[in-house]
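[1] The following comprises the amino acid sequence and a computationally predicted model.
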Amino acid sequence: MPEIAAPPPGRCRARELGISLGRFKPGKWNAITDVAGVRVGHSTIIRGAGALKVGKGPVRTGVTAILPNTTNIFEERVVGGGFVLNGAGEVSGMTQLLEWGLVETPIFLTNTLSVGAVSDAAVKWMVERYPGIGGEHDVIIPLVGECDDSWLNDIAGRHVKDEHVYEALRTASDGPVAEGNVGGGTGMITCDFKAGIGTSSRKLPEALGGYTVGVLVMSNFGVMRQLRVGGLPVGEVLDARYQGVQRRSRNYGSIIAVIATDAPLITHQLNRLAKRAALGIGRVGSSAMHGSGEIILAFSTANQVPRETRKMVYRMKILLDQRLDPLYEATIEATEEAILNALCMARDLDGVNGTVSKALPLEDVRELVAAWQEESARQSAQPAPAMRRPAPPDAGSRVRAGAHAAKPTAVRGAEGMPRPSRPPGAAGTTRIERPDVRSDSQEAKREAEAPRREPEPAAAPAAVEAEPRPGEAGAPKPGTPRSDGGPTSG
């Protein structure tokens, strides 16, 4: 069994800072590799220093490879999906992924100007193993995601070569995953601090299916004031403390997130899961800026779709849509923690023209988190102020409150359409109520059958004395003002 690699000196993963990162527990490695069969490998290129000389360096880049299964992804494809929050970025092959809903190549992460080189090397690697590609079999379009590392790296020099792609594939393993300044994340920055590759996972309890969700990110977005750690506005405090820190000013950055799960999901469900990863990105502080690319891929290992078969159909296990909510929550939690792990595990790194990206100051973060937690505990210990007990509602308000508080399944059908209803006592076919829920119509029926008090008769209105007509005894003469102030008729 492989041992978890020791973190760099002075660095640790996010949950070791004592912050709250959701209610679900992580898997064994707290990594995307907790999903059985998924492997991750890196190739890191750090070379040269000083002034930028295009084609020579300094070089601060690399490649990360994610292999979705243990057999071979070309012949045993997995179901996939994705989501684009802001599209100022690229994942080659994503158009076909969204059309077919299948992942048939490894997934690669690198810098923006090396997408073509990585894709070309991936094609070579696959053709060597499956010579029928482009003849006996269909052509392939490798999935390659990118972020811009030009603030630290000689990106125009295009230093990622075939051997780096091959190294990432060769070293891919199913154990712990190196984070921070590694692979495609070598030159990446998040919220003005050094970041890069980060990963995390969540294991659902058996009552919720027992499924695992893993997320790996190449994180490169945001500005310092936006950073939030465990929901706390850490960035606002650090922004004031670190005014002198070098920062990129014209590079919005991006993030690529890859979700893996063993839950039996099909494409539309994976698309929806990918959208929830965007919520996790927002938790850390992203506002998906105009020039930023937030792109998420997702795949499920539960069903494998063979490239060749003599059958006309294949069978799949599919999770009910109503069971997705825990997976959504787990994805948000794992995405947030993966980004924070990228920040916490990264180290200071110098780059082109003497630029330096400083690592997130963990001691400052730990101090801020502890102070907020202490204040929260102090306020929680104080007795709650006395509150007046509200008056009991009348019968009508109870019926209305019951309708508003009814469970969704009590008033909506499986397709989300409102169930037909009619007021109590209305004529028509008797409505059959579900025995497992109390609906608003049942509440109304109970109110209708309750004994009613007869309303008390209203008091008769006071008699009004009529004025006599003209010519009758006591009638005023024409032109004489009336008692109500108006003239009489003439």
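    It's in. Note that this is a predicted model, so its numbers are computed, not measured. Numbers count the residues shown, from 1 in each chain.
[2] okay, CA-based contacts and neighbour counts for the rest of this
    Noted.
[3] Against residue 215, how distant is residue 334?
    6 Å (Cα to Cα, to the nearest Å).
[4] before we go on, here's another structure to hold up against the first:
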Amino acid sequence: MTPLSSASSRPRLADLGVPSGAFARGAENAITDVGGVRIGHATLHGDGLHTGVTAIVPDTLTGERRSLPANLSVGNGYGKLVGATQLRELAALETPILLTSTLSVFRVADALLGHLLATPAHARTTTLNPVVGETNDGFLSDIRRRAVGEEQVVQALEAAAAGPVVEGCVGAGAGTVALGYKGGIGTSSRLVDVAGQTRTVGALVQTNFSGTLRIAGVPLPAEELLSGAAAQPVGNSCMIVVATDAAMDGRQLGRVANRAVFAMRGVGADYAQGSGDYAIAFSVHDPALGGPVADDVLSPLFAATMDAVEEALINSVLAAETTVGPEGRTARAVPIDGVRARLTRAGAV
């Protein structure tokens, strides 16, 4: 089994010439544009496996600051999101957020907990709420082996970095399927004026859901672009993580998380019965600097969240490469030439 360590050479949405909308993209057009947020992956490819773990690490969680304001939106609760009830009840995030494969989620949560309890900051900790989400990569990976555990968790946490984020068939997105094509990890960001100050909203997604892909409102059915070879995911889920440096409390972040789930419809999600659609939103803002912002200035943040999530969802598909799983099961990459041709014909680029 070998880790996927290099970025995909496939284009992102911005490379195709699709405008960012009302808000500019951040410097990296990634969740890492939010200061102090780092992303790391550990990926297993080979020997019947396409799986892994992705870590979202806020550096503002320290020994002095034990939680960040956060909240959760459950679009459809068919999932195994560890830590969900306390996250919603207390509106507080206490650990990095890890994403992984459905049947590995419990091993990953235990490994995250063990890793944190071994740090000096948690030398006396007796309660801690690890947050670990998942989607089902069983179409392309031998999911029953539960191959992701402590080694991969530590690798992802130690690899977490600022700057560009590898997308597509990496980490928790190694074996996922979305909208008939190969899915994966995607990210994006937007810059927003909030009460006269520029704030950043960043999103990272793990896509594994059905529907008909749309980009800039243009339908791109897999059955047509792949000549009938569309792939269907096992399970039907999406994990969305939104980070911001805006001064927001947990209640407001719950409203942001709701908008993140709404954004799935923009790319053609069908919100199927068996779907586990979750969004977690958190803020890295230092409360000593003031806040939260007034509710009447939230609308631009809501709109920017939906734009960033929609683009992250699309980037997850654009970056992903054709992947063959056990028994020859195949999820094909969206054909970029076909996408360009349809977007051009529709006047979207």
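    Structure's in. What do you need? Quick caveat, the model's predicted, so the values are computed rather than measured.
[5] Need the TM-score between these chains.
    In this superposition the chains share a TM-score of 0.93, using TM-score structural alignment, normalised by the length of structure 2; 345 aligned residues with a Cα RMSD of 2.1 Å.
[6] ok so, going back, neighbour count for residue 334 and residue 215 of structure 1, which is higher?
    residue 215 (34 against 30; other Cα atoms under 10 Å).
[7] dump the residue contacts of the more buried one.
    Applying Cα atoms under 8 Å, 6 or more residues apart in numbering to residue 215 of structure 1 gives the contacts 31-32, 199-201, 257-260, 331, 334-335, 338.
[8] To which residue of structure 2 is it aligned?
    Matched by TM-score structural alignment, residue 215 of structure 1 corresponds to residue 203 in structure 2.
[9] Let me know the helix or strand that the residue nearest to that match when sequence neighbours are not counted is in.
    Spatial nearest neighbour of residue 203 of structure 2, chain neighbours left out: residue 242 (4.4 Å); criterion: Cα to Cα, 6 or more residues apart in numbering. Using DSSP states H and E, residue 242 of structure 2 falls within strand 236-244.
[10] Who are the packing partners of that strand?
    strand 131-135, strand 197-208, helix 250-262, strand 275-283, helix 299-319 (3 or more Cα pairs under 8 Å, 6 or more residues apart in numbering; DSSP states H and E).
[11] out of those, which comes closest to residue 39 of structure 2?
    strand 197-208 (9.3 Å; Cα to Cα).
[12] which residue numbers in structure 1 go with the very next helix or strand once past the closest one?
    Once the chain leaves strand 197-208 of structure 2, the next helix or strand it forms, by DSSP H and E, is strand 214-215. Residues 228-229 of structure 1 are where strand 214-215 of structure 2 lands when matched by TM-score structural alignment.
[13] What lies in contact with that stretch?
    By Cα under 8 Å, 6+ apart, stretch 228-229 of structure 1 touches 19, 234-235, 283-285, 340.
[14] Quick check: the farthest pair among those?
    Largest separation among the contacts of stretch 228-229 of structure 1 by Cα to Cα: 19 and 285, giving 16.1 Å.
[15] higher neighbour count, those two?
    residue 285 (23 against 17).
[16] which ones are touching the aligned partner of the more buried one in structure 2?
    Here residue 285 of structure 1 is matched to residue 268 in structure 2, going by TM-score structural alignment. Taking Cα under 8 Å, 6+ apart, we find residue 268 of structure 2 in contact with 179, 211-214.
[17] Try it again at 7 Å.
    By Cα atoms under 7 Å, 6 or more residues apart in numbering, the contact list for residue 268 of structure 2 reads 211-214.
[18] Return the distance of the equivalent of residue 278 of structure 2 over in structure 1 relative to residue 91 of structure 1.
    Aligned by TM-score structural alignment, residue 278 of structure 2 pairs with residue 295 of structure 1. Between residue 295 of structure 1 and residue 91 of structure 1 the distance is 8 Å, computed by Cα to Cα.
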